[in-house]
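> have a look at this prediction, sequence included:
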Amino acid sequence: MQCTNSLGYLRQKVYACLTCNPNPSQEAGICYSCSISCHGEHNLVELFTKRHFRCDCGTDKFKDTPCKLDPKTAGSVNALNQYNHNYLGRFCWCDIQYDPIKEESTMLQCVVCEDWFHDTCIGITPHNDDFDDFICRTCTRDHTFLRRYAQNSLFMIGLSKQGDGPKSVTMVDCSKMDDKDVKGKSIDKGDDTSSATQELNKAEEQIDIVTIAESTAAVTATVTTTTTSTISTTTTSNSSEKRSLSTTVDTIEDVDGDDSGRNKRFKQDLDACKLQLQPDDAYPDQEMNLFATEGWRDQLCQCVDCMALYTKEGVLFILGEEPVFEDEEDDDAETSILESGMKRLSEMNRVDAMDGMLAYNTMRDELRTFLAPFVEQGKVVTAEDIQEFFAVRES
């Protein structure tokens, strides 16, 4: 196992240690390996995935708990880590301390802010099998461009009035809506049904007709010229005929070249910003939770202006699925302690193996002798009793 600190900032599974960092001024997180090796007996909260995170174990955040896997220099900090109330074991808009024993709600993670929210706090939600990703109302408020895409058929919208709390009280499933106006705005169903897109399609069809007509006329003229040239050279040698045919091909390629250049220019004209083609926000006076289905990221525009917008708002990651760092699989995870021990024993040289077996047998006999009175008296063996046994044995 290794601490991921040396690997830099990653999207990875993160844990909060409430034993080491219980106060709001001490938010910190640790990687999976450190949660086992360095904080195994502490009060941990699993935060699941967090993006652009570097393990804090052994840094200045954990002054009293050094990292056993990767000792850090004094004063080490991860300045680019961003923390929220999750690192204190608190989640959702309700900010309630998470208790795995008492928790009964299903929780959804927002793909933008990566906070977790109770389904009871979200309000109306689709069935879990009907959507892939959740975007919370806080993020649609902070990144308003998302509200423009919401009327696409790949989204379901949870609405609530501003000031009425976070719960969605109305659900709008855009995939089941006909082509009609929503508050005077056309719904984009993801198949170019908006008025702006329809106008663009009409323009494209007209351009294609003109292009085909021009190309046909050019090719006809070329073939006519070439045919005349070929007839006039029929009485000449075969090499002349080959030259005429070659000229015909070259001429047609030139026409195609002109046509490709024209189409390229037309394509550049038609590469309009997808965001600008979306209808205006149909629900400007309401809070909006979004439930997205597979493929929704493909609808997002990647023009220069939109890429600058994503960068400015710090959500460039939204364009694609993000890789998650996975720890190396533990070969012994599926085996019993006996099998793991025998495997390690087989890897040792014979002398060390024999010494190990003798030491094990001695400790086994001593432990049996120590536990005999407990059996006779029907007394419960506590952790303190076992600690006492090993303390006496080591002295």
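Yes, it's here.

> make it CA atoms for all contacts and neighbour counts henceforth
OK.

> which stretches in the stretch 251-395 of the chain count as strands?
286-292 (DSSP state E, counting those that start in this stretch).

> now the helices for the stretch 201-350 of the chain?
238-270, 274-277, 304-312, 337-346, 350-377 (DSSP state H, counting those that start in this stretch).

> and among those helices, the most buried is which?
Highest mean neighbour count among these (mean count of other CA atoms under 10 Å): helix 274-277, with a mean of 16.

> structure B:
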Amino acid sequence: MAAIKDDADVDDILADEEELVKALCVLAGSDPENCSYSRGYVKRQAVFACNTCTPSAAEHAGICLACTNKCHDGHDIFELYTKRNFRCDCGNGKFGEFKCQLFPAKDEENVRNHYNHNFSGCYCTCDRPYPDTDDQANDEMIQCVVCEDWFHSRHLGCAVAEPEELQEMVCEACMNKAPFLWSYAAHFAVPPVISVSHLAEEVEVNVEEGAEKEEDSEPGQSRDEEPSTSTDHAKQEEATNRSSPCKRTHEEMAGSLAKATTRTVACRLKELEVKGLEKLRQGAVFWPYGWRSELCTCTSCKKAYVAAEVQFLMDLSDTILAYENKGLAEPFGQHPLMMLTNSMDRVQQLEVIYGFNELTTSINAFLDQCVAEGKTVTAEAVHQFFEELRARKRRRTNAGYQ
């Protein structure tokens, strides 16, 4: 095995390790042995589509991880990452005579399942497959946490933040489907691009008009004129404070209005709206982890979530991060590679993961070559492939001792 040369190599390997762990976590949260159908509409699980069994775009169907492994081995499979509130379709009425080997007694249809063009292997607003052999842009894809479709970053209609800030994304269509999210975006999005709303403008105009009216009410009174009594002086000072931007700015007036409203309004959303800030209503919105905890849960807002079909946003365990963490904590989430590296020191861990990534890359290249050349993957071809890998490793090892 080649030695790690410098910090850049270490960073690359650690990045690969993180991607590997994420990929394993997606599968770790789902049972690879037992069909999930008996669990009903599972809160979140890895979902796949079989292009061999259900190729029609008019008859979408999704299958769980166990059925992908046991019932559809060798089929043309679309990996859809995860879906929420989904029940396995394997072997139901959409599959004709094909029956599930793990749980054959299924209803004809799962009426609460939601499907989109992902189940036909297409993604984004451009409705293209992934990977797309005709697309030379090599653009990353990001999943919307509401509709769960995947989008090319160039098709999101906004500037994409730095990768470390890409926590959760809501596409523009879903933002408009739940328009109250724009008010939250002004305060919690990454970055919170905002514009001044009509509320702030109205406050400013009202303040100026109030000053003019006050001046007109006492035309014979000069600002420099000595007031006749202490009471008049107090009134004069109060009037000046209300009218002079040097004493009280328009922003302070808006802040006072927000504070006054906070005392009487229990709705978190309304509290944000009176602050006079609004996210520019265009493009996708990126949110940091934890933003859902800022959402109001008053009765009125809960009804709005249900009406927009986004009530799951109130559930902090709905997130992909929560799903991945849950998968790692469960017995079938302990991937052999991860258990193997637990007993190693840091250098050994990096070497193993480096080797695993190299092996994965080589296998993928081998399979892609077979497909491109129209060859059948035979046992003899696989044995030859691994023999070449062993020979390559021997050459590297021998070179290291020279």
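It's in. Keep in mind that this is a model prediction, so the values were computed, not measured.

> what would you report as the TM-score here?
Laid over one another, the chains give 0.56 as their TM-score (TM-score structural alignment, normalised by the length of structure 1), with 250 aligned residues with a CA RMSD of 3.4 Å.

> related to what we said a few turns ago, reformat the helices of the stretch 201-350 of structure 1 as a markdown table; add distance to Ile187 of structure 1.
Below are the helices of the stretch 201-350 of structure 1 laid out as a markdown table (distance: least, CA to CA, whole Å):
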| stretch | distance to Ile187 of structure 1 |
| --- | --- |
| helix 238-270 | 21 |
| helix 274-277 | 11 |
| helix 304-312 | 21 |
| helix 337-346 | 60 |
| helix 350-377 | 74 |
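
> the ones you listed: which one's closest to Asn5 of structure 1?
helix 304-312 (25.4 Å; CA to CA).

> how much does that closest one stray from structure 2?
Here the mean offset of helix 304-312 of structure 1 against structure 2 after fitting is 0.9 Å, by mean CA distance after the TM-score superposition for structure 1.

> distance between that helix and the chain's centre?
Centroid separation for helix 304-312 of structure 1 versus its chain: 19 Å, with CA atoms, centre = their mean, to the nearest Å.

> what sits up against that helix?
Residues from elsewhere that reach helix 304-312 of structure 1 (CA atoms under 8 Å, 6 or more residues apart in numbering): Cys273, Leu275, Cys301, Leu316.

> just give me the match in structure 2 for the third one.
The one in question is Cys301 of structure 1. Aligned counterpart of Cys301 of structure 1 in structure 2: Cys296 (TM-score structural alignment).

> my guess is that match meets Ala266, correct?
No: using CA atoms under 8 Å, Cys296 of structure 2 is not in contact with Ala266; the gap is 9.2 Å.

> neighbour count winner among these two?
Using other CA atoms under 10 Å, the more surrounded residue of Cys296 of structure 2 and Ala266 is Cys296, with 18 against 12.

> dump the residue contacts of the closest residue in space to that one that isn't next to it in sequence.
With sequence-adjacent residues excluded and distances taken as CA to CA, 6 or more residues apart in numbering, Cys296 of structure 2 is closest to Arg268, at 5.0 Å. For Arg268 of structure 2, the contacting residues are Leu295, Cys296, Cys298, by CA under 8 Å, 6+ apart.

> for Ile96 of structure 1, the count of nearby residues, please.
By the measure other CA under 10 Å, the count of residues near Ile96 of structure 1 is 11.

> could you pull out the strands for structure 2?
42-50, 77-86, 122-123, 128-129, 141-143, 150-152, 168-170, 194-196, 277-279, 285-287 (DSSP state E).

> would TSV of the ones you listed with distance to Ser362 of structure 2 be doable?
Listed next are the strands of structure 2 as TSV, based on distance: least, CA to CA, whole Å:
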stretch	distance to Ser362 of structure 2
strand 42-50	24
strand 77-86	20
strand 122-123	26
strand 128-129	23
strand 141-143	23
strand 150-152	26
strand 168-170	32
strand 194-196	47
strand 277-279	46
strand 285-287	35
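
> could you check how far the most centrally placed residue in structure 1 is from Tyr83 of structure 1?
Taking CA atoms, centre = their mean, the centroid of structure 1 lies closest to Glu322, which sits 3.9 Å from it. As for Glu322 of structure 1, its distance to Tyr83 of structure 1 is 19 Å (criterion: CA to CA, to the nearest Å).

> try Ala196 of structure 1
From Ala196 of structure 1 to Tyr83 of structure 1 the distance is 42 Å (CA to CA).

> could you do Asp64 of structure 1 as well?
As judged by CA to CA, Asp64 of structure 1 and Tyr83 of structure 1 stand 20 Å apart.

> if you count surrounding residues, which of these two has more?
Between Asp64 of structure 1 and Tyr83, Tyr83 has the larger neighbour count (other CA under 10 Å), namely 14 against 10.

> perfect, that will be all.
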